[in-house]
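I would like to see how this sequence folds:
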Amino acid sequence: MPPLWYSPKTQKLRPKHKHLKFLNRFFDEFPIIDSSNVKNLQSLDSIYLGQDARIVWSPDENTVAAAAVNDIHLYELGSPARALQVLIGHTEPVNSLAFFPNGAPLASVAQDGTLRLWDPVSGSELLSLDLIPFFNFAPWADWVSFSPDGTQLATFAGQDSTLYIWDAINLGNTPPRAIPWFDHAGPIANVTISPDWQTLAWVSRGTLQLMDFTTTPLMEPPQFADFISQIEFTPNSQTLLVLAAETIHGQYTSVVISYDARTGTRLHTIAFDEFARNFVVGPDGQTLAISSDSGITFWNAVTGKEPAPFISLASIAQILAISPDGSILSSANDRGDINLFAIDSGTLLGTLPGDPGINRLTFRGEGKVLVAEYFDGKIQVWGVKE
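Here you go, the predicted structure:
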């Protein structure tokens, strides 16, 4: 029996996408960014998506969906970018978007209390589901996500401190499984699902809890000295990395701690004499770059060892990204300067003139383009033109 939201176009999106061939040619125009060609990086295009837009990329990274208030806009990456569809239906601001693993449908949750599924090719609405009857007190879902195999869909309702797991195939026909979290002093700030959808990491102020999908706790929750700033699973889902603060020898200390994601065992602690800002994990699950007040240090996320080099910076790196092949680190400061470094040597390879207010840096198209996303809703794309 096909899903309730079935559409022939959603089952074979990639072959039927009318611009797919053009988009593949677009990526093929550029080489993978590496140390030999960084100097040739040029701005390819800028897309303005709207203030505070919620942004998500399609699995093939050719399409970007952006929710600007109630409406969802779809663009194809190109030079210049092309507007594809405007998805209209939500009556309140959209909180989150997620693409199905094969690219369709597109899911959205909004402050109107609904979950909607869309055909991103035709722009038609496939399903509108009122979430309120399934929630305890929450008026809406904060975010939505599909499992890697597309069989499950998760919605998180922060005001319920509950994660709801839905049967994605029978969405709208069967109720979700509720996974609540009650053992905390205050409301849950968020929950993160590991890439393989086997482990949950709950964060409540300065408290962390790892749990499997049977709701079995995997650890005695550690109590940190302050709010947890960042948590990330490694790409292989084996390790959880946490940026927080602990009191060490009577001193408030920034720490990055690694945990075994299967057992909750604390593996390594990286302590800083200064304030640690953020970190990024490379695709290999081992390369760990941490930004602090004086610069960027590299670590092995598995062993906790600090290999060379150390990158000294005049301005704090607020945002970090590592290329898919693990050879280049990109960083952005509050002025909008985007620096690219060779990870093996720490050598500065080049600097791109971005703008203030960068919210995120990512390498797209298997590392052929670098994308900066801004708080004001702009996306800027760079590639190598030789």
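
contacts, neighbours, all on C-alpha from now
Will do.

Now do stretch 98-115: distance from first to last residue.
Across stretch 98-115, the terminal residues are separated by 11 Å (C-alpha to C-alpha, to the nearest Å).

chain center to it, what's the gap?
Computed by C-alpha atoms, centre = their mean, to the nearest Å, the chain-centroid distance of stretch 98-115 equals 15 Å.

can you confirm residue 24 is in a helix?
Yes: counting by DSSP: H, G, I helix; E, B strand; the rest coil, residue 24 is located in a helix.

so how far is residue 78 from it?
Between residue 24 and residue 78 the distance, using C-alpha to C-alpha, works out to 10 Å.

Comparing the two, which shows the higher neighbour count?
For residue 24 versus residue 78, the count of surrounding residues by other C-alpha atoms under 10 Å is larger for residue 78: 19 against 15.

Now the more buried one: closest residue in space that isn't a chain neighbour?
Of all residues not flanking residue 78 in the chain, residue 26 sits nearest, at 6.2 Å (C-alpha to C-alpha, 6 or more residues apart in numbering).

I'd say that neighbour and residue 76 touch.
No: the criterion here is C-alpha atoms under 8 Å, and residue 26 misses it with residue 76 at 10.5 Å.

With neighbour numbers in mind, choose between the two.
residue 76 (22 against 15).

wait, the more buried one sits on residue 82?
Yes: with contact defined as C-alpha under 8 Å, residue 76 counts as touching residue 82 (5.3 Å).

So what's the residue count around the residue nearest to residue 285 when sequence neighbours are not counted?
What sits nearest to residue 285 in space, not counting adjacent residues and going by C-alpha to C-alpha, 6+ apart, is residue 234, at 5.0 Å. The local packing of residue 234 (other C-alpha under 10 Å) involves 25 other residues.

Please list all residues in contact with residue 234.
Contacts for residue 234 (C-alpha atoms under 8 Å, 6 or more residues apart in numbering) come out as 240-241, 281, 285-286.

Let's compare: structure for the following, please.
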Amino acid sequence: MLLAALVALGCHRAQPATTTENVIEPAPADPGPPPAAKPPELVLQTGHAGGVRAAAFSPDGTLVVTTSFDTTAILWDVAIGQILRTFTGHVGTVYAVAFHPDGKRFLTASEDKSAALWDVATGQKLRSFTGHGDAVTAAAFSPDGARIVTASKDKTAALWDVATGQRIRTFIGHANEVYAASFHPGGTQVVTASADKVAILWDVESGQQLRTFTGHTGTIRAAAFNPDGTRIITASEDKTAVLWDAASGQKVRTLVGHTIWLHDAAFSPNGKHIVTASFDRTAVVWDANTGQQLQTLDGHASWVYAAAFSPNGTQVITTSADATAILWDVGTGRAVRTFHGRRDGGLLAAVVGRDGNQIVTAAADRTVTVWDAGTGRLLQTLIGHRDEVNAVSLRPDGKQVVSASLDGSVIVWDVGTGQKVRTLVGHADRTDAVLFINEGRFVFTASLDKTAILWDAETGQRQRTFLGHTRGVTAAALNPADGRQVATASDDATAILWDVNTGQKTRTLAGHGRGVTAVAGQSRRPAGSNRLGGQDGNPLGRNGITTPAFVGHTGEIRAASFTPDGTRVVTASFDGTVRLWDTVTGKELYSLMSFEAKDWFAAEAGKDWLAVTPDGYFQGSPTAEQYLRWRVDDRPGERPRLVGPEQLRETYYRPEVFRRLLGKR
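Below you'll find the model as predicted:
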């Protein structure tokens, strides 16, 4: 055996004859110590923070990926309805998703003008497909998984090589935005659908148009082949879906029943059923042969964007603007499971108290929340505004909060009791900024009525009006060095410095190319920290040096504030979280979030709440622990499992961690 091996390796020197009895096999190489087990990874079960745009089943039907306006994709376990992983990387709405035939990868299409290929097991982005001139609205794999087709608002569709990411061909012919693209089961043709009210059949290899499908009177939002490729279904804003003969281009049948736009349509795997999704908040299952309605899937609280059959055809998943996806039983029409999201959690403003011990946030759900920054604990929920709360300020002694809402109201609150102290009335339009100044003796407000007003905080009386901006005033900040100057920012592309005592301008700062949406002042600022800029992207950083990026939010960041010592930044996002960052390194330290309590009496301060670190440490209200799971990957070759807090509490329930991260002892 050894001689044979040597000959095979090209070693031709004469060797003594051997037998299998006297051959000594080499000892196997020492494999070394087993690889270290991965630590459990926290997976928050909070779902999407915006409307859910699309969903796709894995080929084996055990997984679902959903995509959202919140710029993310989420991988769910179908059987238990829990999140396995969140995929971040797009910077715009993710409009579409499709699984690769091997089930190990999936494809997303985004408003950010790109499509992306993702690894299911690791969560890593494998490749980006860039080149479209506008949002990518759809993406699909060829049957063999070697190519993809994308559709775009740039009026084109494109064919790409999966392995290289290179564009192979562009399909040009539509007169308006293209909203759908899908492959023929044989992979030789592609059908596209457009806002020009036309669907087009293309030859994949030549890029030539083969046939045009006309008859819809509104934008066509979806187009798909049946399993044998003989029929095409289209869904339109004209409230109908149309079944077409793929070979002749003739209309076979029109499906009528929805009362508002259709946004999606798909065939079942056996081709016998069609499901349509509509802005009338329903999806409908149809008999493909007769056009009869079989089931109406009614349960969403808002528009239904998409619908897809499971691989075995017995279930349908729908996605909606209500931030949920629902799994339905096709036979009964009943909901089997809801994949929940957060529709009302968006944060619009945040401030840090003078001593760094409190954080106050303002939310789209009409509430103001007071947090203990050292422990992450929710202290108080202030309820009374009738619309989104867009601005907030905390009195230096931490005893009062002033907030402004899109309903036009400005309210002063008592933090201890949660009660209103007074309402400040005087602006002619919405107030976009509020400040306590002079140790809380006065309140400064800035409004879209082009003015700012100084109020007596004790009496609620107007003290002074600041006139000078020519458009709405959108932000305000106090100079902490002297406490006498306030800076205001405006849609007129200027910022103005004012003397609070006299109401006079001391300086006008002009130079931004668009409206200025934020201003900030800070007394102590460590080297390398960030400041804010305007809509035109001009940085207000130090000496033109690029400073750390704070990356982690999955929604638009609406506010940022330094802690008093300048070593931390607090951000508030429309993803529903407040996050604390290290100013120098840009590292996320922890995030805070609150939820509408399912059991109001069991919740603390009227809401459930959580504080979590990137390492998985947490504390929160007892009923909020339902949102916590850790992904444990300790079984080689098998899918990771999810473990709840009841099993890992001893390790990860660490309230003291949060005070240490804030620099407290």
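
still on that earlier bit, matching the residue nearest to residue 285 of structure 1 against structure 2, which residue comes up?
Counting by TM-score structural alignment, residue 234 of structure 1 corresponds to residue 268 in structure 2.

any idea how far that match lies from residue 332 of structure 2?
Relative to residue 332 of structure 2, and taking C-alpha to C-alpha, residue 268 of structure 2 is found at 16 Å.

before we move on, what about residue 242 of structure 2?
Taking C-alpha to C-alpha, one finds residue 242 of structure 2 at 25 Å from residue 332 of structure 2.

Neighbour count: the two, which is higher?
Taking other C-alpha under 10 Å, residue 242 of structure 2 and residue 332 do not tie; residue 242 has more neighbours (21 against 13).

The helix or strand that contains residue 258 of structure 1 - contacts with which helices or strands?
Element membership for residue 258 of structure 1, per DSSP states H and E: strand 251-260. With contacts defined as 3 or more C-alpha pairs under 8 Å, 6 or more residues apart in numbering; DSSP states H and E, strand 251-260 of structure 1 has these neighbours: strand 239-248, strand 266-272.

and of the ones you listed, who's closest to residue 331 of structure 1?
strand 239-248 (17.9 Å; C-alpha to C-alpha).

What angle do strand 266-272 and that closest one make with each other?
50 degrees (axes from the mean of the first three to the mean of the last three C-alpha atoms, to 10 degrees).

Verify the stated contact: residue 142 of structure 2 with residue 187.
Yes: counting by C-alpha under 8 Å, residue 142 of structure 2 does reach residue 187; the two are 5.6 Å apart.

Compare these two and say which one has the larger neighbour count.
residue 142 (22 against 18).

what sits against that one?
148-149, 183, 185, 187.

7 Å instead, please
By C-alpha atoms under 7 Å, 6 or more residues apart in numbering, the contact set of residue 142 of structure 2 is 148, 183, 187.

Closest to residue 413 of structure 2 out of these?
For these, the minimum distance to residue 413 of structure 2 (C-alpha to C-alpha) is 55.6 Å, reached by residue 148.

Trace the closest one over to structure 1, please.
Aligned against structure 1 - with TM-score structural alignment as the criterion - residue 148 of structure 2 pairs with residue 106.

got the contact list for that match?
98-100, 117-120.

Report the spatially nearest residue to it, omitting neighbours in sequence.
Residue 106 of structure 1's closest residue in space is residue 99 (C-alpha to C-alpha, 6+ apart), at 4.5 Å.

again with residue 267 of structure 2
In space, residue 267 of structure 2 is closest to residue 274, 4.5 Å off (C-alpha to C-alpha, 6+ apart).

And for residue 198 of structure 2?
residue 214 (5.3 Å).

The one you found touches residue 200, doesn't it?
No: Residue 214 of structure 2 is not in contact with residue 200 according to C-alpha atoms under 7 Å; the separation is 8.9 Å.

Give me the more crowded residue out of these two.
Neighbour count, other C-alpha under 10 Å: between residue 214 of structure 2 and residue 200, residue 200 has more, with 21 against 15.

so the more buried one is in which element?
strand 198-203.

mean deviation (superposed) between that strand and structure 1, please.
Strand 198-203 of structure 2, aligned to structure 1 and superposed, deviates on average by 1.2 Å (mean C-alpha distance after the TM-score superposition for structure 1).

and that strand, what does it pack onto?
Where contact means 3 or more C-alpha pairs under 7 Å, 6 or more residues apart in numbering; DSSP states H and E, strand 198-203 of structure 2 is packed against strand 189-194, strand 209-214.

contact partners of the last one?
The one in question is strand 209-214 of structure 2. Applying C-alpha under 7 Å, 6+ apart, the set of residues contacting strand 209-214 of structure 2 is 198-203, 249.

can you check the first one too?
Applying C-alpha under 7 Å, 6+ apart, the external contacts of strand 189-194 of structure 2 come out as 174, 176-184, 199-204, 219-223.

Where does that strand end up in structure 1?
Going by TM-score structural alignment: strand 189-194 of structure 2 matches residues 152-157.
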